[in-house]
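*Asks:* This is the structure alone, sequence omitted:
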């Protein structure tokens, strides 16, 4: 059985404190077996001195609920670098044990001796996928399967799900001209019920079918995009007039946030960091959930901004910064140098202001301190980003170090939101910051094709293999096509692979280096204490 037939799902949900990993278990519907258990089986490579049995059976209680979903989050002790197979079991009506679903992952290693594989993808419009993403992932060579995956946002398109449910969506896929207006006229209770019905169906469809083959392999960290709420969230979109009304915004936001928390953020930490020994460090930064509307406003809280800036300045080895959207981006309020550029810039800025475009990171007030911290960083940095609906590979020399940005998106593109790669800005940052200026070298761009109106890029995702070499870390970057295969049946490359050497550089003595903190989670509440008590009891 799998999630498509059983409704049950296992998703390794990223690394947490004390060397543990998180495992999310969920089911759609209310009918649950009387007894369920998780079987945890170490795979090959288990150290001989490991003091755990060949497998463990752990009782499972789905004590948490969201619309049309029952779920839990387990934090499991694991051995660094060991691969595990997880399977969920229950007793059927006749008392026979039945496997409901399974998943596999590798515990976080404590060094790069055996390498480390990363997967990045974003923007999954499920109605256009038709199974292509799962097939492409299944066809990946084994040595490219991820140890950790970052889903960079727009794992669901809740605004287009609402649009598709109303009249007018046949004209432009995902867009109804009147649905949001009808929602705005409903009572709060009726509006909430309707949104919960539509939103939960969108999550159910994407999690149990399109995305599930990816989600059951490797550890996953989720970042939010705007479409987890609505286009250019939290700014009111021009396409949905009803969302200009505060009461509908509040109800919509609350319904969307509840499902995002249940599926993508059950541990409650939107931004976090982890390290592979003392060789490579990661920081994934949410720039959506706390973003404020308008230009020159914050994309996160002051504490999180301070954390990522301190992390950059304190690095003593190469680092990977994971973002929902590119850092190499245009500033919409830039004044052009000539009349043509000024007109083009004015039109672009006006379109964004009216809700017919997206604010970029450069449009926020916290872009400058983030870029300043990147400039101050002494170590080579690799940035992963998505959102813009094309793939691209860029490199620059910034203040004595190398910065590489890998952009990969979309996994399945919304047809009405196609785009083609941009080799802009030529100079970083596009929003001028005193004392910071770097020429950008665009090494690769993805394939795109012309439509009746505009262009659309081929669907894609990226993999990165980090391996230890004499002079530092070699990172092998590949961008794969979701829909095309080579002669061997593997996904074709969206652009030719590229290798980079990330060096450990001398640390500026003026920057205080702080150790990487273990990933933090929200306090464990009473229902979760009961679930963890069952785990401890089973282990004893």
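*Replies:* Here it is on my side, so go on. Since this is a predicted model, take the numbers as computed values, not measurements.
*Asks:* okay, CA-based contacts and neighbour counts for the rest of this
*Replies:* OK.
*Asks:* Okay, strands next: where are they in the stretch 51-200 of the chain?
*Replies:* Listed in chain order, the strands of the stretch 51-200 of the chain (DSSP state E, counting those that start in this stretch) span residues 56-59, 64-66, 69-77, 83-91, 97-106, 116-121, 148-151.
*Asks:* here comes the other one, which I'd like you to weigh against the first:
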């Protein structure tokens, strides 16, 4: 049976790492205690944190099943260093079986300087993923690349820029019952996160969302798909939108704007152009100004990471791109 546990290495800095762990499947029990251990390349223990049964959180606020997760942050790490993370369940009676490993992964902290990295600093960039026809190949290929130490293309961190799940794909009978809609979305996340576990547990990941994390052309409800027609029913739309937003916020941990800089050598700005749209703006003005201030304040090369192309022709009203939002686009 495939491992139903998820371990996702989220953002890193020079001294910190965010580790997301848990299960998105509905049929796993909550362990009484889980240990999260960080070791260095010499297998020396660096730090340990525990997650107790009462501390698990729900990734989807309106789903009461056993799906649960926890974000654990470690600090005091060294810059530009490789580490391993191991998640183990600790049993109440250690004489029978002290603990069993649930998942393991690797990551590299940001360097103090790109020059400190022997083979340079490599960033992976990915986009759309559809689990049904993948069979785990993407995760396996990525994990193989990461563990091949001599590869000059081994990514240290990665950006995944939207459509990590396709919640609006399929021609089966879509239930109109809100509970079943929520379960369907959560199940899609569970299957996609299982298929991509080789990528998620190796190297820090920054997620951005795009429309298929919600539905095609979100937040618009236009089109001939049976799913789109169902969204015209208020109870269906409300359950779908809220659960999809929980996935983006609590599982992918996407935010409107995130900025980090390596020394004064290279700066990154990640902007989610989908999840925070309104009818008039691509994102709230405050967040949009954060992007402009980042550009104006650059004193080194900057990389703007988006979930949509920046230099394209304006789309139509039924499939709006960044250019469609003329006021903010012109200001950019």
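*Replies:* Good, I have the coordinates. Just so we're clear, the structure is a prediction, and the values are computed from it rather than from any experiment.
*Asks:* about what we covered before: mind putting the strands of the stretch 51-200 of structure 1 in JSON lines, mean neighbour count included?
*Replies:* Formatted as JSON lines, the entries for the strands of the stretch 51-200 of structure 1 read as follows, by neighbours: other CA atoms under 10 Å:
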{"stretch": "strand 56-59", "mean neighbour count": "19"}
{"stretch": "strand 64-66", "mean neighbour count": "16"}
{"stretch": "strand 69-77", "mean neighbour count": "21"}
{"stretch": "strand 83-91", "mean neighbour count": "20"}
{"stretch": "strand 97-106", "mean neighbour count": "21"}
{"stretch": "strand 116-121", "mean neighbour count": "24"}
{"stretch": "strand 148-151", "mean neighbour count": "24"}
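*Asks:* what about the ones you listed, which gets the closest to residue 7 of structure 1?
*Replies:* Proximity of the strands of the stretch 51-200 of structure 1 to residue 7 of structure 1 was assessed by CA to CA; the nearest stretch is strand 97-106, lying at 8.4 Å.
*Asks:* which residues in structure 2 does that closest one align to?
*Replies:* The counterpart of strand 97-106 of structure 1 in structure 2, counting by TM-score structural alignment, spans residues 99-108.
*Asks:* how big's the offset between the matching stretch and structure 1?
*Replies:* The superposed stretch 99-108 of structure 2 is, by mean CA distance after the TM-score superposition for structure 1, a mean 0.8 Å from where its aligned residues fall in structure 1.
*Asks:* what's the spacing between that stretch and its chain's center?
*Replies:* From the chain centre to the centre of stretch 99-108 of structure 2 is a distance of 18 Å (CA atoms, centre = their mean, to the nearest Å).
*Asks:* ok, the aligned residue in structure 2 for residue 306 of structure 1 - how many residues close by?
*Replies:* Pairing criterion TM-score structural alignment: the partner of residue 306 of structure 1 within structure 2 is identified as residue 289. Counted with other CA atoms under 10 Å, the burial measure for residue 289 of structure 2 works out to 16 neighbours.
*Asks:* Doesn't residue 289 of structure 2 belong to a strand?
*Replies:* No: counting by DSSP: H, G, I helix; E, B strand; the rest coil, residue 289 of structure 2 is not found in a strand; it is helix.
*Asks:* Please report how far it lies from residue 138 of structure 2.
*Replies:* Look at residue 289 of structure 2 and residue 138 of structure 2: by CA to CA, to the nearest Å, they are 36 Å apart.
*Asks:* I'd like the strands of the stretch 51-200 of structure 1 as JSON lines, with distance to residue 321 of structure 1 appended.
*Replies:* Converted to JSON lines, these look like this (distance: least, CA to CA, whole Å):
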{"stretch": "strand 56-59", "distance to residue 321 of structure 1": "35"}
{"stretch": "strand 64-66", "distance to residue 321 of structure 1": "31"}
{"stretch": "strand 69-77", "distance to residue 321 of structure 1": "25"}
{"stretch": "strand 83-91", "distance to residue 321 of structure 1": "25"}
{"stretch": "strand 97-106", "distance to residue 321 of structure 1": "21"}
{"stretch": "strand 116-121", "distance to residue 321 of structure 1": "12"}
{"stretch": "strand 148-151", "distance to residue 321 of structure 1": "11"}
